[in-house]
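**Q** here you go, sequence then predicted model.
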Amino acid sequence: MATSAAKSLMRGAIKIGIKTATAGLADGTEVEDVVRDFSALLSEQVDEIIAEKLKNVEEDRLALSKFREYLSDITNEIGHGKPLVFIIDELDRCRPDFALELLEQIKHLFSVKGLTFLLITNRTQLEESIRCKYGIGVDANNYLHKFVSLWISLPDKPINYKDHREVFTSYALHKMMNEKEQVFLTETITILKDLATFHNLSLRQIERMLSYFAIIHNITAGKNYNDTYQNLIAITCYMAADRPDLLAKIKTISYEDLLSELRLNRIESDSKEVSLYYLKQLIKFDLADKIVRQQMIDDNLVPKNPFGRYSESDIRIIANWLSNIST
């Protein structure tokens, strides 16, 4: 618009320039005539620019209408009268500005009969994206209702069915293994499944946890460690995937603080999480001093080493294997 206005002013510049330079003497007018001519010229050119813009808006509106009409026809043709559904997954993981722009474009361009968009997203995180762009004071819930007609929350797991995390862990591990490869650390796998369920891990977190397990499995070259060591491998893989902050301070953290952070301190001997109660005792023994260790041995809370030798901390040894690795 600024360029158009400049060109318009240039067309009258000679006339205005002559009158200004001669102060009205060249054609017998006064300087005031210059002001009137300039005002009239500017008003005329601005009117032309506005008219052109309005024409463009009308053309854009007609083009959008034609686009929607064509899209509706295509949708009806492809869907044979049934709704055509587009699925957009993990919208909350996109950049906030991109996610919101996508919502606005869907609403503006694709709101036609027979076309449905299914958004799979973390609503809380998407609302945070809105606040990030428009400010903390914005009502993110009302903003989303401009674009979303219906919200459905998926259940964590079907009632009376096996936990999907346990199923996915087995499935993902199977996909990771070569056809004839054998898993030796079977107890570790069992504990990983229990930890995934206990901590409500996402499928992505389970994949990351199994990646660390695969690294250790390869490092150990198929050695079949005892159950104690396999339990500690499992908790180390979990921390690497979900709580790297704990793994970073494993050299100095006490067993009390670690169990509290892992929420394992809540599990008692009569709990249904029998395997995690045993894991709790192993972690305590591994990080405890000699006095506490001896008391736990006397109370039969941990298995005795037939050789009577115990390392300073197996968890810290395993953690050191993963210290410079990230997935």
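**A** Received the coordinates, thanks.
**Q** alpha carbons only for contacts and neighbour counts from here, please
**A** Will do.
**Q** which stretches of the stretch 1-150 of the chain form helices?
**A** Assigned helices in the stretch 1-150 of the chain, in chain order: 2-11, 13-22, 31-79, 96-109, 123-134, 140-145 (criterion: DSSP state H, counting those that start in this stretch).
**Q** Three-state assignment for Ala221, please.
**A** Counting by DSSP: H, G, I helix; E, B strand; the rest coil, the backbone at Ala221 sits in coil.
**Q** before we move on, the earlier item: let me have the helices of the stretch 1-150 of the chain in a markdown table, extended by mean neighbour count.
**A** Below are the helices of the stretch 1-150 of the chain laid out as a markdown table (neighbours: other C-alpha atoms under 10 Å):
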| stretch | mean neighbour count |
| --- | --- |
| helix 2-11 | 12 |
| helix 13-22 | 14 |
| helix 31-79 | 14 |
| helix 96-109 | 15 |
| helix 123-134 | 16 |
| helix 140-145 | 14 |
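**Q** format those helices as CSV; extra columns: distance to Leu264.
**A** Putting the helices of the stretch 1-150 of the chain into CSV (distance: least, C-alpha to C-alpha, whole Å) gives the following:
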stretch, distance to Leu264
helix 2-11, 67
helix 13-22, 83
helix 31-79, 52
helix 96-109, 36
helix 123-134, 27
helix 140-145, 36
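**Q** now for those, which one comes closest to Leu203?
**A** When those are compared by C-alpha to C-alpha, helix 123-134 sits nearest Leu203, at 17.5 Å.
**Q** tell me how far the closest one lies from the chain's centre.
**A** 12 Å (C-alpha atoms, centre = their mean, to the nearest Å).
**Q** hold the first one in mind and look at this next one:
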Amino acid sequence: MTEQEALTFESRDEFNRVGIAESLIKLLTAPVDISPMVVDGDWGTGKTEFCQKLIHKFETEHQNYQLLHVDAFQADHADDPLMTILAAVAGLLPEGDKKQGFLKTAIPVVRYGLQTAFKAGVSHVLKENADDIADGLEQHLQDSANKAIDASVAAVLKDHEKAKQNLKALQSTLAELAKDSPIVIFIDELDRCRPDFAVQMLEVIKHTFDVENVKFVLVTNTKQLRAAINHSYGPMVDAQRYLDKFLKFRFELPSEVSGRAGYGEDRLLASVEHFANLLASSGVLSKTDLSNTDWSTFGFVCQLIRVNQLSLREVETFTRHLEIYHSLSQGLEADIPWGYMLLRLFSVFLFCFKHDVYDDIQSGCTDAKVITPLLGVTKLPDYEEPYYSPEHAVTLGVLLAQRSTSNAELFIPNEENIRECWKADFDRYFVHGTPADVWKPVKEVFSVLSLSSGSR
């Protein structure tokens, strides 16, 4: 058993998803027609880990069920979804007569599909390359190919006479295998497959595996599935209506979890919760101010996560780069002036996810209208001194906007007294006043992460 397969909700459930798993298992074991169904979620939302934990819980609570996990992305290279699924089902059976009987009914169905695909493939190759073949050679190759195709067609037609019988025989065998021990097949990573493979998988499930006590759960991103359908059949096809023909139930993994005491919110983005857990387990960052969830350093990073809707996977990338930066520079130590700390955290974020902004900063061409939305700032806030106390992300956003080469005027107040209030705010963030070049510390972070700067 691999480390991933050993994941359980008991060992880790930072996103409070065990209740979702319980409901899903209840549905899959109930006499409700929900197959095929989809566990939906964007890339990086923890779908695969949820699937592994779900299977472990399912196996523990319902030992009479036969559960299969198919990594569609790993099988993509085989270019045959039918064979992929049948091979997985065959793996449930011990060596012996029962397995041989299953293979005997499966092989004709697979062979028929391969033969029809072969004929279509030969025709496609000839058509695509016809212009590059000399006239005489073209006719010779066409005649030879026709003979090969005719032979294949004869075999295909022979199989076609029994195609329905072969399919029914396979379905009967599957039904017998699942009669006392229902089969649930989880198809994971379908959204990472080639579009044609993903669409073929859907069609194979619908047309071949409509069998009693055999259920399918697709763990995928339906946005990507719709894109795959349009790639295969053209942009004029209504991809959602196409999907509706295949899928009977869909639910989305929630992006929020119940809030914790001290966080100040009833609901939290799962990504924020994930960041807190990653900090707690990080041997590098657990000794910095970031790991204290009551401190503003943590709150600033959470603001970046919320505003930019970072996925779980992106949060892992961000945390890893924070570890790399601190390991090389010790640049997130507790005694760092607050303004520099914010600049460094934001710089790591830009290095990870905003390559266009990174390039602009390196070239000295920054745009306030591009920088500020990343910090949740869309316009210059109304400053009613002395009552206004902007959030740290807002202060940093206005500072960087005013020091940008384009659109800086949008964030510079007309009133002298308001300009002075903002300047006083900026200066409080730095021990010796706001640096003349606020982009210099940003570029220093870029240099460290690019391994262009020696550790300090």
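**A** Sure thing, it's come through. Note that the coordinates shown come from a computational prediction; the quantities given were computed from them, not determined experimentally.
**Q** mind checking which of the helices of the stretch 1-150 of the first structure is nearest Leu195 of the first structure?
**A** So among these, helix 123-134 is nearest, using C-alpha to C-alpha, at 24.7 Å.
**Q** re the thing from before, out of the helices of the stretch 1-150 of the first structure, which is closest to Asp314 of the first structure?
**A** helix 123-134 (37.9 Å).
**Q** average offset of that closest one relative to the second structure?
**A** On superposition with the second structure, the mean distance recorded for helix 123-134 of the first structure (mean C-alpha distance after the TM-score superposition for the first structure) is 1.6 Å.
**Q** give me the residues contacting stretch 236-244 of the second structure.
**A** 226-227, 229-230 (C-alpha atoms under 8 Å, 6 or more residues apart in numbering).
**Q** and it, which stretch of the first structure?
**A** Mapping stretch 236-244 of the second structure onto the first structure (TM-score structural alignment) gives residues 137-145.
**Q** again with stretch 269-278 of the second structure
**A** Going by TM-score structural alignment: stretch 269-278 of the second structure matches residues 163-172.
**Q** for the matching stretch, buried residues please.
**A** Across stretch 163-172 of the first structure, burial judged by 16 or more other C-alpha atoms under 10 Å covers 163, 165-166, 168-169.
**Q** ditto for stretch 71-90 of the second structure
**A** 71-73, 75-76, 80-86, 89-90.
**Q** and what of stretch 215-222 of the first structure?
**A** Buried residues in stretch 215-222 of the first structure, counting neighbours by 16+ other C-alpha under 10 Å, are found at 216-217.
**Q** list of residues touching it?
**A** Contacts of stretch 215-222 of the first structure (C-alpha under 8 Å, 6+ apart): 183-185, 321.
**Q** go again with 7 Å.
**A** Here stretch 215-222 of the first structure makes contact (C-alpha atoms under 7 Å, 6 or more residues apart in numbering) with Phe184.
**Q** and what of stretch 426-435 of the second structure?
**A** Residues outside stretch 426-435 of the second structure that contact it (C-alpha under 7 Å, 6+ apart) are 337-339, 399.
**Q** filter those residues down to the buried ones.
**A** Buried members of the contacts of stretch 426-435 of the second structure, counted by 16+ other C-alpha under 10 Å: 338-339, 399.
**Q** of those residues, closest to Ala424 of the second structure?
**A** Leu399 (11.3 Å).
**Q** before we move on, what SS does that closest one have?
**A** helix.
**Q** who's in contact with it?
**A** Counting by C-alpha under 7 Å, 6+ apart, Leu399 of the second structure touches Phe426.
**Q** OK, contacts around Cys156 of the second structure?
**A** Not Cys; residue 156 of the second structure is Val. 112, 115-116 are the contacts of Val156 of the second structure under C-alpha under 7 Å, 6+ apart.
**Q** of those residues, which is the most crowded?
**A** Tyr112 (20 neighbours; other C-alpha atoms under 10 Å).
**Q** that one sits in which helix or strand?
**A** Taking DSSP states H and E as the definition, one finds Tyr112 of the second structure inside helix 97-129.
**Q** no further queries at this time; thank you.
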